[in-house]
Each structure stands twice: as C-alpha cells, then as structure tokens.
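>>> Structure for this input, please:
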Amino acid sequence: MNVARLTSSISTKRTVRREEKNNKVKSCISEKEILDIAWKYFQQHASQRISYFNFFVLFSSFMTTGLITTFHPQFRAHAVGVAIGFMQVFLSFIFWKVDERNKFLTRIGENAIKEIEKKYELEGCCQHNPHPIQMFLHEVAQTENVLNDQKNVPFLKKQISHSKSFNMIFVVYAFVGFCGACFAIYSHYNPPSLMQSNSINFSGNLPASARISVFVNSSSLRGATPDKTSVVEKRSISANSTSINRTTTTKTKILPGKYSCPQPSKEVCPQPPKVVCP
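Here you go, the predicted model:
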C-alpha cells in the first residue's frame, strides 16, 4: 500500500509540474506576440516572392534583347542565340519552381494569421461572413464571391490570382526562348543566299578617289530569261571631294545558268576595276 501511495503521489507531482510549465509558457507568449511572429513570417516570404519575380523579368528581358541581337546581319552569332534561348527556357522553369516554393511558405504564415483571426469575438461576424477587420478571412470570402459572380464573364475581364499571372509570364518567356533557339538553329543551317539580297555593293574593291555603288534590282534578274538584257541605273560617282551625280544606262546580258556583273561604261569610269563575281 505504501508503494502504491508513493507512486501515485510521484505521478501527481509530475503532472502538476507539467501544468505549471505549460502555464508559464502560455503566460510568456501573448497572443499579440504570436500574431507578430506569424505576420513577420508571412511578410518575409511574400516580399521574397515578389523580389525574385522582379529579378526574373529584368534578367529575362536582357536575355531576350541579346537573343534578338544575335540575328542581326552584322553578328549572325547563331550558336550564341541557341545557348541564350535554351538558357532562358531553363531559367523560366527554375524561377517557376522557386515561386511555387515561396507560395507554399507564404500560405503557412497566412493560415497561422487566419487561426488567430478566428478567435476574435466581433459583432455580426460568422464563418461565411467574416468581419472586415478579419482581413485574411474576409479576403477569402470576398474572392469566392467574385469568382462565383464572374463565371460567365470573358477571360479578359475576370480577376485572376497572382500565381496564374506569374505562371503566364513564365510560360511566355520560356516560349520566346524556345522559338528563338529553334530559329537560330534554322538560320545556321539555312543561311541567306547572295541572290536574295536587294543590293550589290562593289565600293569595297575601288580606290578612294572613285567610289561606285551599283544598285541592282534582284527581282528583275531572277525573272530574266536567256538573251534578255536588264538595265542597271542609279550610279553615283564622287571624285576628288567633288560629288557628281549622273544617271547612266548599262546593258547587262544574262546567259543561261550564269550571272554576269554589270560593267560600267567608259564615260563614267575611265579605268574600271576588276570585279571577280562569285
């Protein structure tokens, strides 16, 4: 009997001590402090989510500009364009996953604040109609009402969440990067030919004292038939810092299967240069 009394007294003392510890913990942390902890947690991850998204938009815009620049005729860096395009697709995927994680962490702080708001005893509030002071609970109820009212409204006039808006931007940048990489691969294996250009410049092979620019209408050359002549006009000559504008006519004969360069007349250029045609 004495042993049973001792064990029961020891167990009761332990339970009393546990209750005292719990009461001390409850008294040390007030409800306001719990709300501050939950709010700081929510604010940290919400601001982190926005800052990551802003960095993604800025960085992806620079990458898109560089991708477009690689297609310029002065550069034609198709290998760099392929690398930038696929890198943009990869970064869009990574930032999308980071945004999903930040969204999950933000919801944890949001749910903690909602549990604290449920303890508020306010007049005229219920589960389906929270008081406006209960901001997080009130926002959920109002969002559900708006979505129910906008079921038959066109998509452009509907309210969409931040997550859907962010996901749309991620998809757009990934699509731009993928299309740019594919076009860079196509341009690398299918370069533009000489006959597709609208002008042929012979000024690089001439001395500085006599610069001649011959403009050829490529459409007339492509449509010419054998033994048919095409007329080349618009010839500008500048010599010894004196500009002389003349309009002459030079006949060029198109042979079957060959392309012949227009030869300037003796009146225009006394010493025409030797031009090697491809």
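
>>> contacts and neighbour counts: CA atoms only from here.
Noted.

>>> Quick one: list the elements packing against the strand or helix carrying Ile108.
Here Ile108 sits within helix 78-117, counting by DSSP states H and E. The contact analysis (3 or more Cα pairs under 8 Å, 6 or more residues apart in numbering; DSSP states H and E) places helix 78-117 against helix 31-69, helix 135-149, helix 162-189.

>>> one more to line up against the first:
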Amino acid sequence: MSSSFDPSIESEIRNHCWNYFSLHAQQRMSAFQFFITLETALIGAGFFVLQSKPQFADSHLTIMIGPLMAMLAFIFWKIDQRTKDLIKNAEKSLLEIESFFLKNSTVVQHLPFSIDQQNPIATFPIFTNRLTYTKSFGTVFVVCGFLGCAFTFALITSLASK
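Down below sits the predicted model:
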C-alpha cells in the first residue's frame, strides 16, 4: 500500500481483509461446534448401545459408531487446518495494513495485530508456548479419534462375548 492510494480504496481493502478474516474465523468456530455436536451424539449412541438390550447391541451397524467417530475427527481436523490457513492469510494482510497506519500516523500508537506480534502473552508455567485454538482443537480431535478406536474395541468385545 502506498500513500498515493485513494482513501476510499484503502478503506475497501481494510474492509475486505477484515470481512475475510471474520468470515473464516466464524466458520472455524461453527465447524468445531458442529463437530462437537456430532461427536457427542455418537458417544451417546455408543454408551446407549453398550448398555442396551440385545436388540441394539447385536446389530453389526453399531460397530460403525467408533470408526465413524475417528473418521469425523480426522475430516474435521483437516477442515480446521485449511480454515486456520485462510485465517492466517487474513491476519498477515491485516498486519500489513496496521503497519502502514502505524508508520503514517502520529496519533495511532498500537493496533491489535501489531501488538500481538510484538508482545507475546505470558504462558502457563507448565506450557512452553501459548495455548492456541489450533492446539486446543487438535487435542480434542485426537481424543475423539482415540475414543472412536476405544468404542470400536469395546463394541466388538461386547458383541463377541454375547
């Protein structure tokens, strides 16, 4: 960006970058909420089947609960990676815009994206870095994948013992 741009174009660029960031950040949260809802339903179905009467527990379709949980964890993890990359692209653009304003303004001293780059937030004593959405979501995806494998094993064992 150079100072020879028309201010309305600069405003359009800022709005475009912010809308891009906002859209993908909201999309990431919505996708994660949907994943949690699906996994909760599958976990509930798994527990129901494990504790149910034989008409449900004997169904071979129930063995698919665990693999479905693991598959959904993998798919949503890959979707989250893509959305995270889109958000990072928007963050880079917004940081460039903020840097331009900081260099060309005597009034503005701090802006959110530039402050985040300069001043890392203090970490929790046992963690070496920040706890981010990526780490948090990744942990949930891994746990749900392992739960899916555990449910598969438990359901197969349950069916084999009957």
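
>>> Next, the angle from the helix holding Ile108 of structure 1 to helix 162-189.
Here helix 78-117 of structure 1 points in a direction 170 degrees away from that of helix 162-189 (axes from the mean of the first three to the mean of the last three Cα atoms, to 10 degrees).

>>> Among the helices and strands packed on helix 78-117 of structure 1, which comes closest to Arg14 of structure 1?
Nearest of these to Arg14 of structure 1, taken as Cα to Cα: helix 31-69 at 27.4 Å.

>>> The closest one vs structure 2, average offset?
Its matched residues in structure 2 lie on average 0.6 Å from helix 31-69 of structure 1 after superposition (mean Cα distance after the TM-score superposition for structure 1).

>>> and the helix holding Ile108 of structure 1, which residues are buried?
For helix 78-117 of structure 1, a neighbour-count test (16 or more other Cα atoms under 10 Å) marks 78, 81-82, 84-89, 91-93, 95-96, 99, 102-103, 105-106, 109-110, 112-114, 117 as buried.

>>> Lys251 of structure 1: which of the helices and strands packed on helix 78-117 of structure 1 is closest?
Of those, nearest to Lys251 of structure 1 by Cα to Cα is helix 162-189, at 35.3 Å.

>>> Which positions in structure 2 sit opposite the closest one in the alignment?
Counting by TM-score structural alignment, helix 162-189 of structure 1 falls onto residues 133-160 of structure 2.

>>> one step back: mean per-residue distance, the helix holding Ile108 of structure 1 to structure 2?
Mean deviation for helix 78-117 of structure 1: 0.8 Å (mean Cα distance after the TM-score superposition for structure 1).

>>> Off-centre distance for that helix?
14 Å (Cα atoms, centre = their mean, to the nearest Å).

>>> Next, Trp72 of structure 1: secondary structure please.
No, residue 72 of structure 1 isn't Trp; it's His. Here His72 of structure 1 is recorded as coil under DSSP: H, G, I helix; E, B strand; the rest coil.

>>> Give me the aligned partner of it over in structure 2.
Aligned counterpart of His72 of structure 1 in structure 2: Gln51 (TM-score structural alignment).

>>> ok so, going back, compared with structure 1, how much does the match of helix 162-189 of structure 1 deviate?
Stretch 133-160 of structure 2 sits 0.9 Å off on average (mean Cα distance after the TM-score superposition for structure 1).
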